[in-house]
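K.L.:
what follows is a predicted protein model with its sequence.
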Amino acid sequence: MRRRPAARSPLPRTRAGGALLAAAALVATALTAPPPAAARAADRTETAVASTSPVTDVVESVVRVRVPLPESAGPRPERCDWLSYLRYRHADGPAASKDADRVLIAQPGIFAGAGSFDGLARNTVHKAAANGDHIEFWALDRRSNCLEDPTGIQAGLAAGDVHLAVDYYYRQKEAGGRTFAGYQTNDQVKWLQNVGLAQTVRDQYDLLVKELPDQAVRKRKVMCGGHSLGGVLTAYFAMWDFDGNPATTGDAGYEQCAGYFALDTRIDTGLLGMEGFPAETVPLVEFGAGVVRLGLEAGIVPRALSAPAVVNTETMNLLAIAGLAARLAPEGLSDLATYVPSTFNTDTTYRLLFSKDYPTFVAGTPTVHDFRFTNAAALGGLLDDNSQPLAFMQASVGFWDGGKIVDKEFPAPNNLDELGFGGLATLLGTDKKAIPDTPGGPLYTWRNFDLVGAPDDPGHESKHGGPFTTPAKEVTDIAQLARSLSEHPLDFTEHYFPTKLITDIALADAPGIADGAVHTGGIDANPTLNLQAGDGLGARDPKPGDVIATGYQHLDVLTASAVQNNGRPEPISLDLAAFAGR
């Protein structure tokens, strides 16, 4: 894979192909500040979001701006002609974004939405205010998030009953005057075949121009960045020429930003700087851009990226349901695996995530139905780094409690290093996996991150030696993760991730895909802050000047608690606030 040249001048360049690895809140009254012009009102809405976050001096709102797709995109729901973001600002700060000291705009990672930034956004705005800076944090939703239906999550949150959400999505019961139309099929999302790299960076540019019309203000105040895939998108945004004339640079992406920030990623066209990782590992890429385009048009290639289990539209929504249950009744007995109707997808997902070893997986017994979990434990089992097998979906939220815990050696054994397969940590994460071992036995509970290592902690140990976890490895409050998964009008996850966005990045050298990325020096034109998870993806390729948060996993850079187990402030938001105020 060719790496971008180091030149800093805005000259044409050859784009490097990247390699990619593997609810809603209570809505309150509209903000009182009027739009700058009456004509703008019909094309922009801003609504306050009520939150139970412990960070109480940060104001959150959901902003929607009408930016229609070109007609060539094809038929789509009218709501998909709008772009949305969560706007976070300090309660004592200015009401107008143009008057803020800085505006941080963040692209989410793969399969992620605006809600995933909630913890980081609040902590950063709060810490900046303590430094005397009033900044804003804009957490972006990609256009494809418009296809999600948060009605059931909103209804369950408002009523304090997660069963209302399940009934809406699985039993055709009405909520909020609506009935769930079902998950969108490949034919229903045909327009996504036209939403790739060019449209995604164009959306960010158009949104910035609409919200901050003065280019000089954007250049002085906006910090551009993202998490995971968001670093790659920010790199292409920085290089893009948006008026089609490379000789005029006022419209260039790098001229919209005063600096860049990377959250367990790099501002680079190769994900996490992993040059040399074969692009052919991205599905379909080996057939070339023409074949991929024809496959998308014919519907042979799925227009939204998904797997048969674990990572797909239904399971992304299931995370919001699990988060809602853990938010409403963390110590209550979970019926997630029983009240949610059995489907091939859910059964296979539970089997993949909760099998102790290969014999258990093959035999199909015991199943998750044979264990008793609290709602918090069920959520921990889905996302904790000692349980979730995919590194890009892991957070450090504590550990199992309440009964016998053993090594979870499916889909991979816990002694990969000894077996010579340590490189799989890129996919599976670095921490040993664990699982309850007493079906039909005790109620398994969840020990929150700040109670690991407490006097009553049993200190479970792996049969391969050493404890499964330590206080230094736990950083995220599971209650706040549950809140972020279920409280926002823009979801934590992205249910319909456009396949074209992945294939475009991997095939960026092909004509017609990234032709706008002509400003070679755009990536290096502004200061960059790299904020990496110590046990995540970015810190495996450290660079001089990186901020490395010890013990963090890939999601922890977004979700970590404001105060850590060592009593010190959360480092990612602390350094980001200082960088924004510098």
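P.N.:
On my side now, so go ahead.
K.L.:
all contacts plus neighbour counts: C-alpha atoms, from now on.
P.N.:
OK.
K.L.:
can you pull up the most central residue in this structure?
P.N.:
Centroid-nearest residue in the chain: Ala112, 3.1 Å away (criterion: C-alpha atoms, centre = their mean).
K.L.:
contact partners for that residue?
P.N.:
Residues near Ala112 by C-alpha atoms under 8 Å, 6 or more residues apart in numbering: 491-494.
K.L.:
10 Å instead?
P.N.:
Taking C-alpha atoms under 10 Å, 6 or more residues apart in numbering, we find Ala112 in contact with 140-142, 145, 227-230, 316, 393, 491-497.
K.L.:
and the gap between it and Ala320?
P.N.:
Look at Ala112 and Ala320: by C-alpha to C-alpha, to the nearest Å, they are 12 Å apart.
K.L.:
which residues do the two both contact?
P.N.:
491-493.
K.L.:
how about these in TSV, adding secondary structure and distance to Thr234?
P.N.:
Putting the shared contacts of Ala112 and Ala320 into TSV (DSSP: H, G, I helix; E, B strand; the rest coil; distance: C-alpha to C-alpha, whole Å) gives the following:
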residue	secondary structure	distance to Thr234
Asp491	coil	21
Phe492	coil	20
Thr493	strand	19
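K.L.:
follow-up on the earlier one: if I look at the spatially closest residue to the residue nearest to the centre of the chain that is not a sequence neighbour, how far off is Gly380?
P.N.:
Closest residue in space to Ala112, ignoring its immediate chain neighbours: Thr493 at 4.1 Å, by C-alpha to C-alpha, 6 or more residues apart in numbering. Counting by C-alpha to C-alpha, the separation of Thr493 from Gly380 is 16 Å.
K.L.:
this is the comparison structure:
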Amino acid sequence: MTKRLPRRAVLGGMLGGLALASAAMGTGAGSAWAVGRVRGAVGPEPYVPVAVGSGGGPAGSDRVHVLKVGPDTAGTVLVLVPGMFGAAGDFRLLARDLVAAVPGLQVWALDRREENLADRSGFAAPDPVGYYLDGRYRTQDPAASPFAADWGLALALADLRVVVQAAGRGGRRVVLGGHSWGATTALAYAAWDFDGSPGYQGLAGLVVVDGGVRGAFDGTGDPVADSPQEVRERLAAIDAGAVFDRTLSGVGLGSRAESTQIWYQLAGHYALSDPEGRSVLQPRLPEALRLPYPVSNAGLLGFLVDASFGWPNAITVHSGHLAGSGDVRGWVDSGITPLGRVAAAYAGPVPAVWEWYWPARLSVDLDVADAYTDSALAGSLGLRLHHAQRLDIPLYAFGTSYAGGTITEAARTVVADSRIPYATYETDDGMNHLDPLFTAPAHNTLTRTLTEFLTRPTAR
């Protein structure tokens, strides 16, 4: 979902935004909740397991899952890979919109093998809040997870290879893409050497959304950490037991690898089931994040996801604002991404939007893959990026305000240093990093321009 949070004080920015929002709500429009219209399913949307190679994890973890949206008779399959802490549910709404706009398209959204480690059973129980926030769920203890130390890019791409080949059966055309670090993963797959066969040879095109390689993330102010010294230190930490990336703990919603993801899914759950009701979660917020007035379930989700409260660009959308002067303040949609669409996506639980246990080794490998070359450092990590200069398939690149233009700049560099026949570059600075995944179709520049790319004839 996100590459990583910026290295800055998350709480300081959030509380500043909260003060501005509070000052602007003197005469609110009541506890309004404009549920964003979520386009219905375009047919069955199976979520299917796919057997992959052994990774040394617990029973049941040697599989990935694919959410399939669109007809099985489609001649083109767009395989999408979520970003850091992202999951298949990221793409359900976008997939529906694309399938409705592109005849003969099916979208496959990938859930990595890490998703098998999460305990989402509590969302079907009578008391999800108690199950998760009182610690009754099954957690994946890093100390009991040494297998995850080896869950890096090589394993992720081997798993993705199984999915891509399944998508192409029967002569179907396969386009591979991703969001944020999922875009980096897609480009790495294209350049990867699979026992002498380059990844790009099985693809008809590439789609990179707010991510990539060759400095794509430089504009975020948080460039990759890929010097030999940084890599050595990060690998040493993994060897010492820090096998899961805990970046999201910086949000302030808990210290475990999965704490923030649980909070966001709970917020979506209650916003979807009882949007106008007084927030179930608000009394459980950490003291540093307490709101100075009661809000609805929808208002609490809006507080966590809307850019107006100062959360980092990497985890926010442009949705609306809190409103009302009564006992409980609700949510009003006034942006491009209706909160109802966010709630529908976040509520899950299958497939979910947030991945709980992101392997720290995958973070290291994706940072090193940014150079997009067969370097000595890449080789020492087993990264087989042998074919970047031979890419000969079309590329679509989309950037938001997240990286200040470096997403498309980096894509142009990839094209210039390869045999890519043509490329499409699109930018919408009115979007934050997560907006393209959930924005209403009428306002989604990604949906419109990617539709045009997908309907353009290609050589494969």
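P.N.:
Thanks, I have it. It should be emphasised that the depicted structure is a prediction, and the values quoted were computed from it without experimental measurement.
K.L.:
what TM-score do the two superposed chains give?
P.N.:
Here the TM-score for the pair of chains, by TM-score structural alignment, normalised by the length of structure 2, is 0.79; 400 aligned residues with a C-alpha RMSD of 2.7 Å.
K.L.:
Thr493 and Gly380 of structure 1: who's more crowded?
P.N.:
Using other C-alpha atoms under 10 Å as the criterion, Thr493 of structure 1 and Gly380 rank with Gly380 on top: 31 against 27.
K.L.:
please, which helix or strand holds the more buried one?
P.N.:
helix 375-383 (DSSP states H and E).
K.L.:
ok, average deviation of the helix or strand that that helix is followed by from structure 2?
P.N.:
Per DSSP H and E, the first helix or strand lying C-terminal to helix 375-383 of structure 1 is strand 398-401. Once the two models are superposed, strand 398-401 of structure 1 sits on average 1.3 Å from its counterpart in structure 2 (mean C-alpha distance after the TM-score superposition for structure 1).
K.L.:
can you tell me which helices and strands strand 398-401 of structure 1 packs against?
P.N.:
Applying 3 or more C-alpha pairs under 10 Å, 6 or more residues apart in numbering; DSSP states H and E, one finds that strand 398-401 of structure 1 makes contact with helix 375-383, strand 434-436, strand 443-448.
K.L.:
report the distance from the helix or strand just after that strand to the chain centre.
P.N.:
Per DSSP H and E, the first helix or strand lying C-terminal to strand 398-401 of structure 1 is strand 405-407. The offset between the C-alpha centroid of strand 405-407 of structure 1 and the centroid of the whole chain comes to 29 Å, using C-alpha atoms, centre = their mean, to the nearest Å.
K.L.:
for Gly168 of structure 2, which residues are in contact?
P.N.:
75-77, 174-175, 202-203.
K.L.:
switch the cut-off to 6 Å
P.N.:
Contacts for Gly168 of structure 2 were tallied using C-alpha atoms under 6 Å, 6 or more residues apart in numbering; they are Val174.
K.L.:
repeat for Leu437 of structure 2
P.N.:
Leu94 are the contacts of Leu437 of structure 2 under C-alpha under 6 Å, 6+ apart.
K.L.:
so how far is Gly403 of structure 1 from the residue mapped onto it from structure 1?
P.N.:
Alignment note: Leu437 of structure 2 maps to Leu558 in structure 1; criterion TM-score structural alignment. Taking C-alpha to C-alpha as the measure, Leu558 of structure 1 and Gly403 of structure 1 are separated by 30 Å.
K.L.:
which parts of structure 2 are helices?
P.N.:
Assigned by DSSP state H, the helices in structure 2 fall at 10-23, 92-101, 128-133, 153-167, 181-191, 228-239, 259-273, 297-305, 339-347, 360-369, 376-380, 406-416, 435-438, 445-454.
K.L.:
which positions in the last one come out as buried?
P.N.:
Residues 445-447, 449-451, 453-454 are the ones in helix 445-454 of structure 2 that count as buried (16 or more other C-alpha atoms under 10 Å).
K.L.:
return the member of these nearest to Ala149 of structure 2.
P.N.:
Comparing those against Ala149 of structure 2 with C-alpha to C-alpha places Leu446 closest, at 35.2 Å.
K.L.:
translate the closest one into the numbering of structure 1.
P.N.:
Looks like Leu446 of structure 2 aligns to Ile572 there (TM-score structural alignment).
K.L.:
Val27 of structure 1 reaches Val49, doesn't it?
P.N.:
Yes. Val27 of structure 1 is within contact range of Val49, at 5.0 Å (criterion: C-alpha atoms under 6 Å).
K.L.:
higher neighbour count, these two?
P.N.:
The neighbour comparison of Val27 of structure 1 against Val49 (other C-alpha under 10 Å) goes to Val49, with 22 against 18.
K.L.:
I figured that one hits Ser61, correct?
P.N.:
Yes. With the criterion set as C-alpha under 6 Å, Val49 of structure 1 and Ser61 qualify as a contacting pair; they are 5.0 Å apart.
K.L.:
count the neighbours of Gly290 of structure 1 for me.
P.N.:
Gly290 of structure 1: 10 surrounding residues under other C-alpha under 10 Å.
K.L.:
and what of Gly60 of structure 2?
P.N.:
11.
K.L.:
need the counterpart of it in structure 1.
P.N.:
Matched by TM-score structural alignment, Gly60 of structure 2 corresponds to Arg79 in structure 1.
K.L.:
find the nearest non-adjacent residue to that match, please.
P.N.:
Cys146 is the one closest to Arg79 of structure 1 (C-alpha to C-alpha, 6+ apart), at 6.3 Å.
K.L.:
all good on my end, thank you.
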